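1. predicted model, plus sequence, below.
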Amino acid sequence: MKTYKSKWFNVKYRAERSIEDEIERESKSDIKTVVISYMIMFFYIAIALGRVRNLKNILIDMKVSLGIAGVILVALSVWASIGIFSYMRIPTTLIIFEVIPFLVLAVGVDNIFILTQSIQRDRRLINEDVESQIGRIVGRVGPAMLLTSVSESIAFFLGALTPMPAVRLFSLYAGMSVLIDFLLQITIFISLITLDQKRTIQNRFDIFYCIKISNKNNHEHNRWKWFKKNSKNNNINSLETTTPITIEENKIDDDNTHEIDGFLYRIFKYNYAPFIMNDYIRPLVIFIFFTWLATSIALIPYVKIGLEQNITMAKDSYMIEYFSALKQYLAVGPPVYFIIKPGINYANITASNMICSSAGCSSQSIANQLGIASLYPAETRISQIGTTWLDDYYDWLRHRGSTPCCRLYENTREFCSTNSVSHKNCHVCTRSTTRENITQEEFQEYLPFFLKDNPNIKCAKGGHAAHGSSVNLYRNQSIETSLIMGYHSLLISSNDFIDAMQQAYSLTSNITNTLKNSGYDIEVFPYSIFYVFYEQYLTIWHDAFMNLAISATAIFIVTFILLGLDIISAFIITLTIAMITCDMIGMMYLWNIELNAISLVNLVMSVGISLEFCAHICRDFLLSSHRSRLKRAEHALAYMGSSVFSGITLTKIGGIVVLGFSHSQLFHIFYFRMFICIVSFGAAHGLIFLPVLLSYIGPSPNRIRMSRSESIQLQKEISLTVTS
């Protein structure tokens, strides 16, 4: 059809699989864009993990190999998830390949940055080997990794309870991928970090491990000088070294440790955190974010549902011309079939009067109600109703004229069609001229002949062409089910299709109730070819809120348990995630993003990524030894906020921006716009709102940790007194 041309007319065409084929073609056309997006994120991870002290040590301090290893583990977790569910014969979808790598990369990279930067900020104790140091650090940050990974996995697995297939499959694959990624990170990646730390201590180049430079500028030597500088006596004995060093190891926020602390951490500690925790800024932050939340909640009812077909098409697709011609020229919509389920005796004249539309039929019959609905196409979305097979069948049976329609051969009792060459020995099926006089035996015996009789000039009522597929018969020739065909009005947008389907369901529900009130316990339901695609939208709001509520509840329960039964922290984390989700839905209205399976998957994913922005900072707030909420929130924002910012926000922003240059409208709307909102809203709530909220209503400090901190401080004072 692409090459067909005529000077008389133009042909616009489509097939039943056209939309699916064009979506697949469009997705393949943007593979380069997606690859570039992920390459930018991988490149940033490989570069940003390192902390370069000077140009001379750049090949030692960079951690390209560690970053590549972390990314490989993320990829392995996704492929392992696909392999497991493929073995279980659970299918995959295109959304899984497009969204899950983004999700797992966000979760995995966050853990990678937190682990790596915690080691970089740590001071290895004298006589402490690398393995012990790594074990001590994992003991400090590992529980937070466990918290986020387990919470997300359980939330996703519970999200698989939704009846929507796309969301259910995504939840299964996402939960398994996050869980496997955590297991790989807590085992393989920690081993790789240990080896990388030994490489750094030995002054070996990254990637080229066999190359080693002079040891005189060793970072460990600089650390040793730091210990000597902070000691009162260069003649270090066990009392003068062990206690102060143990204390200082726990004190990361010292002013003389810029060589250990990174540039971003210093910005967060000395500039950003004090600014956010200002007495005038904090109330303003609370006001802005809750106003934002209220506005988003008010916008939620106005979010459109559906997926416009032209959005899913490439700009050069033949379907664009088809949709344009459909809107411009077509005056009728797709056919709709009203199916009558088993339970009624069509041969009974009283029962048949509740179906037909000719003279003598009930005014409340199925055909008459459908006919009345077609008089108001703007409201009912029903343009016209065809003649029912039952009316045509009665006319066919009673047809007289020069040649009756229903005739039988005298000897064989076989059907004698008006299309036959010979009409000898043919006689009329029935002498009845009214519907009431046709017996039930005659009705059932001659019905198969009607359904196979081709219409012609002599008998236009032959039912093969118009009604050959309208009746389904049992083996004994009685009727099992039947249908009445009609047409929807012209449908263009997703709202038109959804409204047409809703109106059809409402109409058949009223018809079913009318039949039951008349004593016929049968059901009538509608079907059109597009229903299978749009039926999900009838319950999508319910499915969305149920899925998000289940995920939030799971996160609340898991964080409550893993944070030591701290209900306040669990509530704060869940509240922040709920605010991010509401703000996401509100932005969908402002940015013209429709609610459908793709956007719902992104919303479910945003719950998991939002937890990464919140959980680490909240847990660090709990572990802080400061007495006031304000100082603890400031410490958590500086120490953990910088890792979250560099681990998720900066990693994702670069890759997401590339998606904005995609030629695909589908990618631009549902991936670029939604992904940029997920990251920016998560960062705003996790790095601005959450610390401020913790400074107001955060849980009280841990008494055991406070006692331990006071004991260490007292021990330090005694040590300083002895050394002086």
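-> Yes, it's here. Residues are numbered from 1 along each chain as shown.

2. when you work out contacts or count neighbours from here on, use the C-alpha atoms and nothing else.
-> Noted.

3. how about the top helix by length along the chain: buried residues?
-> Assignment by DSSP state H gives helix 130-159 as the longest helix of the chain. Neighbour-count burial for helix 130-159, counted by 16 or more other Cα atoms under 10 Å, picks out 130-131, 133-134, 137-138, 141-142, 144-159.

4. likewise stretch 680-687?
-> Buried-residue list, stretch 680-687, by 16+ other Cα under 10 Å: 680-683, 685-687.

5. swap in stretch 259-268?
-> 260-262, 265-266, 268.

6. quick one: which two of the residues you listed are the most distant?
-> Ile260 and Phe268 (14.8 Å; Cα to Cα).

7. contacting residues for the residue nearest to Phe670 when sequence neighbours are not counted?
-> Distance criterion Cα to Cα, 6 or more residues apart in numbering; nearest residue to Phe670, sequence neighbours excluded, is Ser599 at 6.3 Å. Going by Cα atoms under 8 Å, 6 or more residues apart in numbering, Ser599 touches 593, 670, 674.

8. out of these, which sit inside helices?
-> In this view, the contacts of Ser599 that belong to helices under DSSP H are Met674.

9. save the contacts of Ser599 as CSV, and put in neighbour count and distance to Arg282 too.
-> Shown next, in CSV, are those (neighbours: other Cα atoms under 10 Å; distance: Cα to Cα, whole Å):
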residue, neighbour count, distance to Arg282
Ile593, 21, 32
Phe670, 18, 34
Met674, 24, 28
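
10. included below, for side-by-side comparison, is a second structure:
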Amino acid sequence: MAAFCFFLFVFCLFFKNLFIFFVFLFFFLHTKNRTWRLKDLCYSPSFPSFDIQYIDQIFENIFPCAIITPLDCFWEGSKLLGPDFPVTVPMLGSGIRWTNLHPQRLLESMKSFNFNFPFDTLDDFMKRAGITSAYQEKPCLDPTDPECPLSAPNKNLTQSPDIGAELTGGCYGFATKFMHWPEDLVVGGTKKNKTGHIVKAEALQSILQLMGEKDMYEYWSQTYRVHNLEWSQEKAADILHAWQRKFTQEVLRHAASSNETKNYKMHPFSSASLANIMTEFSELSIVRVAVGYILMLVYAAVSLVNWANPVRSQSGLGIAGVLLVAITVAAGLGFCALIGIVFNASTTQIVPFLALGLGVDNMFLLTHTYAHSWDQHYRRYGDHTGEILKRSGVSILLSSVSNACAFFAAAIIPIPALRAFSLQAGILVLFNLATLLLVFPAIMSLDMKRRVANRVDLLCCLAGVVSIGSSDCEADAPKVTSVQPAAPVELKKMDRCGKAAPGCSTPTLTKKAPVTISSAVQQGNVAAGDCEADPALDPLIHGVAPTAAVECQTWTLSKFARHSYGRLLLKTPVKVLGMVAFIVLLAASVWGMSKVKNGLDLTDIVPHQTSEYSFLAAHDKYFGFYNMYAVTQGNFEYPNNQRLLYEYHDAFTRVSTIIKNDDGGLPEFWLSLFRDWLIGLQRAFDRDQASGCINQERWFANASDDAILAYKLLVQTGHVDNPIDKSLVGQVRLVDGDGIINPKAFYNYLTAWVTNDALAYSASQTSLRPQPRQWYHNAGDVELKIPKSQPIIYAQLPFYLNNLGSTEEITDMIEQVRGICKKFEDRGLPNFPAGIPFTFWEQYLKLRFFLFLALACVLVAIFLVLCVSLMSIWAATVAVFVLAAMVLQLFGVMGLLGIKLSAAPAVILIMAVGVGVDFTIHILVGFVTSIGARNRRTQMSLELMMAPVVHGAISTLLSIVMLAFSDFDFIVKYFFYVLSALVLLGLVNGLFFLPILLSIVGPPAEVIPANGEDRIATPTPMPSPCMERCSRRGGDSNGAGLRSQSESGSNSNNNNNNNNPSVTYVPRRLRGSDLSLTTITEEPPSWTSSHEIVVQPEVVVETTTCNGNGNCNSSSGSDCNSSSSSSSSSSSSGSSPPMSVTTTHGRQHFTTKVTATAKVKVEVHAPISHSSMEPSYYKHRRRRDGGQ
């Protein structure tokens, strides 16, 4: 169907020129070896066949295309009907066109020539269709037109008619009974006077109806025109689309070039152009996807680069992660296609970007954890990888499972396209989860090998070089340390939480001597964000704040969260303001949510600056007109339930928006037209039977054609084995007194009606299925048998709707119609409504119900997942509360942006729960796994998780930023704006409101110290192992690159000098705590000590570093620990002799002289029995032996 909408300012001038544009209706479309006219493609009313070839040819040429236009109110409407070439009628001459055709007078002229032709049948057909004078008695817009007929009411008045009065009530085509165009269909923006006549209008609309591709294929399939075209339904569709495109172009070209129409706006629209737009809408933009993924690659590379220390840079890891996510998305979409999930516009336009953003979020969390847990002392790469997954794997699993639950819950909404989108997105989230937890750790292990090998990131062939003046606090080259004169040194890096971390070296001396000292030696290099000693965190390590701290030089998010943001956020005034702002935001969101209306404008899915957009905008403004069908189905006895069908049709009278006829009733439908035709035949039979022209056995030559046809129908029994029974004549009637068609022969009568009253059947728009059989009546044919059609399984009743300008009005109409359909469904009539309003707007009837149901399901699912994983109902409740608040806030933002609630925003609201988990679960997990009071745990959680949360938000924004460049406002408005608002709300809630809420009502920590302090009590160290056995093992077999260069020399000296205490490496797993020292005064024969001594040292270290040039630098620092209570204590102090530590960093050699003075406080604990320690020892022994 092609339609036009014109803005109207001046009635007369516009109507005088309106028909000019319809000249383009008669252009030709040239295809391969064929030329196609409008007449070849349009829908044309059917006419009866008379089995006379030249007569049928005349009717075929003169019957015009069906054009709905306001010009049909005037004689000028005849100029649109043609025909292209004037028709010649024998004995009446040539030159017959609709501009001069008076059908009734033509029929009378033909009768006067006594042609051997069934004029009565033709006359009856014309009367039933309302074909009388056609356009000859309608007023002329231009009475001075030479072709204006003399019968026109204003021909001699030489003045234009009252156009408003003529348009009032609508217009009629040449067949007035079947061609009534309602006023609301052709005139828009009207203003009427007190009498109801139109005095002003702003828009006019004309509609041209074309054949469907299937109808066109069937119409031409048996003709010569398509013999050499490889004719198919697809070929017919191509021709229809090409004609519509060319027609639209011609109208726009003429409108732009004509001076007569420069003051008017013309908007051509065709179903082909809309189909092309939707096809383009559904196509995957390779360029847009490529640019989006390249942006993500660039961001990952730049955000993870470390210019100061290329060895510790993670750009290569980030690029590999983005590529991995991209491959995973492609694999996931392939899997969706494999299992039969249909791809649609949302799949191609949104899913690739959304899946990229969600996948990269988790990748950034893994790289962040990797950077903050780097320690070369892991003996196997798998140990370090396992540590990374232990720290961040739970958060990734929770966020991904929550996202998947959200998407799968969104599939509850019963809209196929959005259900496919939800399922695809959920599957892609699970695919990303699998690859990030299984494949990406393997990539990190390869990166660990690169680091240990001291290779530059991205340029692995280059070795890393670290200078003393670097801002990084760790030399990435393997360190070789020698301690003189006493013992080998194991160098360990300690982070602020007491675990191994890059940046700070801690020589640990374990000797058979009265005192063992553990001290932190500050190196000359400081890595950004790795070695800060925070007063709020050091008590967890040392028990008291250090007297000196190592300050890094580079600004990082972690440092910002620790030193600035976290402290500011936890101040009481900020908390109060934050909670007040949170409450105000929720109240504003409730108000905004009340402003959200259901609906989706068609203009949102069409690009601006197109004729289609202009047409749809004008249609929405001026024409709230739609058509609908009430469809009845099979498994229903139509012949025996005719009364129910009439009641069903009449029930729609109560729908206020359905256009009624002039009498206030509904237009006729197929069964009433069928009945009226049979009643006419019955009357003709009764007349001829009364006059003796026909009896029970036969008819005579003077019988009318209608009476003969009625006789043939009356003798039908409806039984295939005995189809004819003449005794029925006079016993049965075609239609009884109650208006019920004879049910036994119902389908025989139907065959005759569809073929012999074709115009009424086509005007009914019933589209019976299966299609009734063909049978043409010939009065000279004595054959009485009429074929029986198949039982009806599909029939439709057409209705016109008006005054549907808003979604609320349309949904009210849908509810009324659905109520009628449900009522008759319960009475046994299978039926349903169909049409554009039901296709596009019925989703809004229960959309909010399904939305809230899906939200409830996903929130409950996330609550259960968090309860099981965190083992805390309290924590799960806080998380679900924040997520629900985010959904409410997003709902309010939609109201402020003027976005209507449709299926797409509903899915995003459900998806907001899953996406919000990424912004909340990391902070929550960091909070519950920290130790101390709520404020302290909140600050620690921000310090650890702020960086990955911010990176995840930025990556999500980058992944959807390409949506902003879409040509479709629907994508920009309903996806980019809403998703961007979701990310911003997630940041605000995750990094501002949630931390404040946790600091006030946060759940308890997973581990709570027994003494209630912000640290775990120092554990009792493991007993010293058998020294002889350790001596035989030769210390640490691995050394992780830290074995002393002079190990052999030291061992030799120790063996030769019994006066010196023997020094051996103690395996790390056999030391109870890195912060504890064991002083053993006497070694009993058994390996189990009778006493346990815990040492907390205060170490003052003075260092002198000399390079190869003889330049020396001095530095000093202190580290102290104290204990608030002990069962019994003693203090000792002493000093160690000057030690010379030689450290080799790559190719550079430095000599460091260390002088240390220690004050030691000792706690003595209860003795440990041999039986209780022996299993533990053998356990560690097995682990130690297994690692060798």
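-> Nice, I can see it. These figures come from a predicted structure and were not determined experimentally.

11. after superposition, what is the TM-score?
-> The TM-score (TM-score structural alignment, normalised by the length of the first structure) is 0.81; 685 aligned residues with a Cα RMSD of 4.4 Å.

12. how about the residue nearest to Phe670 of the first structure, secondary structure?
-> What DSSP: H, G, I helix; E, B strand; the rest coil gives for Ser599 of the first structure is helix.

13. and it, how far is that from Ser494 of the first structure?
-> 15 Å (Cα to Cα, to the nearest Å).

14. check Trp224 of the first structure too.
-> Distance from Trp224 of the first structure to Ser494 of the first structure, by Cα to Cα: 68 Å.

15. just to revisit the earlier point, from the contacts of Ser599 of the first structure, which is closest to Thr243 of the first structure?
-> Met674 (51.7 Å).

16. excluding sequence neighbours, find me the nearest residue to that closest one.
-> Met674 of the first structure sits nearest to Asn602 (Cα to Cα, 6+ apart), 7.2 Å away.

17. counterpart of the one you found over in the second structure?
-> Asn602 of the first structure maps onto Ile908 of the second structure when the alignment is built from TM-score structural alignment.

18. ok, now Leu451 of the first structure?
-> In the second structure, Leu451 of the first structure lands on Val754 (TM-score structural alignment).

19. quick one: what helix or strand has that match in it?
-> Element membership of Val754 of the second structure [criterion: DSSP states H and E] is helix 746-756.

20. average gap between that helix and the first structure?
-> Taken against the first structure, helix 746-756 of the second structure registers an average deviation of 2.8 Å after superposition, with mean Cα distance after the TM-score superposition for the first structure.

21. report the distance from that helix to the chain centre.
-> Averaging C-alpha positions (Cα atoms, centre = their mean, to the nearest Å) puts helix 746-756 of the second structure 50 Å from its chain's average.

22. Met88 of the first structure corresponds to which position in the second structure?
-> Per TM-score structural alignment, Met88 of the first structure is aligned with Ile339.

23. swap that for Gly135 of the first structure, sorry
-> Using TM-score structural alignment, Gly135 of the first structure sits opposite Gly386 in the second structure.

24. closest to the centroid, which residue in the first structure?
-> When Cα atoms, centre = their mean is applied to the first structure, the residue found nearest the centroid is Val601 (0.6 Å).

25. now it: how far from Ile180 of the first structure?
-> 20 Å.

26. check Phe672 of the first structure too.
-> Distance from Phe672 of the first structure to Ile180 of the first structure, by Cα to Cα: 27 Å.

27. over to Met546 of the first structure?
-> From Met546 of the first structure over to Ile180 of the first structure (counting by Cα to Cα), the distance is 26 Å.

28. among those two, which residue is more densely surrounded?
-> Remark: of Met546 of the first structure and Ile180, Ile180 carries more neighbours, 22 against 15, as counted by other Cα atoms under 10 Å.

29. pretty sure Cys614 of the first structure is in a helix, no?
-> Yes: membership of Cys614 of the first structure in a helix is supported by three-state DSSP.

30. ok, it touching Ile573?
-> Yes: the criterion here is Cα atoms under 8 Å, and Cys614 of the first structure meets it with Ile573 at 6.1 Å.

31. how far apart are stretch 327-335 of the second structure and its match in the first structure?
-> Relative to the first structure, stretch 327-335 of the second structure is 1.9 Å off (mean Cα distance after the TM-score superposition for the first structure).

32. can you check stretch 386-394 of the second structure too?
-> Looks like 2.4 Å for stretch 386-394 of the second structure (mean Cα distance after the TM-score superposition for the first structure).

33. which residues are in contact with that stretch?
-> 365-366, 369-370, 373, 437, 869.

34. any chance of the buried residues of stretch 259-268 of the first structure in a markdown table, plus secondary structure and distance to Thr508 of the first structure?
-> Output for these, formatted as a markdown table (DSSP: H, G, I helix; E, B strand; the rest coil; distance: Cα to Cα, whole Å):
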| residue | secondary structure | distance to Thr508 of the first structure |
| --- | --- | --- |
| Ile260 | coil | 72 |
| Asp261 | coil | 70 |
| Gly262 | coil | 68 |
| Tyr265 | helix | 64 |
| Arg266 | helix | 67 |
| Phe268 | helix | 63 |
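
35. using JSON lines, lay out the residues you listed together with distance to Asn57 of the first structure.
-> Converted to JSON lines, these look like this (distance: Cα to Cα, whole Å):
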{"residue": "Ile260", "distance to Asn57 of the first structure": "14"}
{"residue": "Asp261", "distance to Asn57 of the first structure": "16"}
{"residue": "Gly262", "distance to Asn57 of the first structure": "15"}
{"residue": "Tyr265", "distance to Asn57 of the first structure": "21"}
{"residue": "Arg266", "distance to Asn57 of the first structure": "21"}
{"residue": "Phe268", "distance to Asn57 of the first structure": "25"}
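
36. quick one: which of the residues you listed is nearest Leu370 of the first structure?
-> Phe268 (68.3 Å).

37. residue in the second structure matching the closest one?
-> Matched by TM-score structural alignment, Phe268 of the first structure corresponds to Ala561 in the second structure.

38. how far away is the closest residue to its match other than its chain neighbours from Val950 of the second structure?
-> Distances taken as Cα to Cα, 6+ apart put Glu943 closest to Ala561 of the second structure, at 5.1 Å, once the chain neighbours are dropped. Look at Glu943 of the second structure and Val950 of the second structure: by Cα to Cα, they are 12 Å apart.
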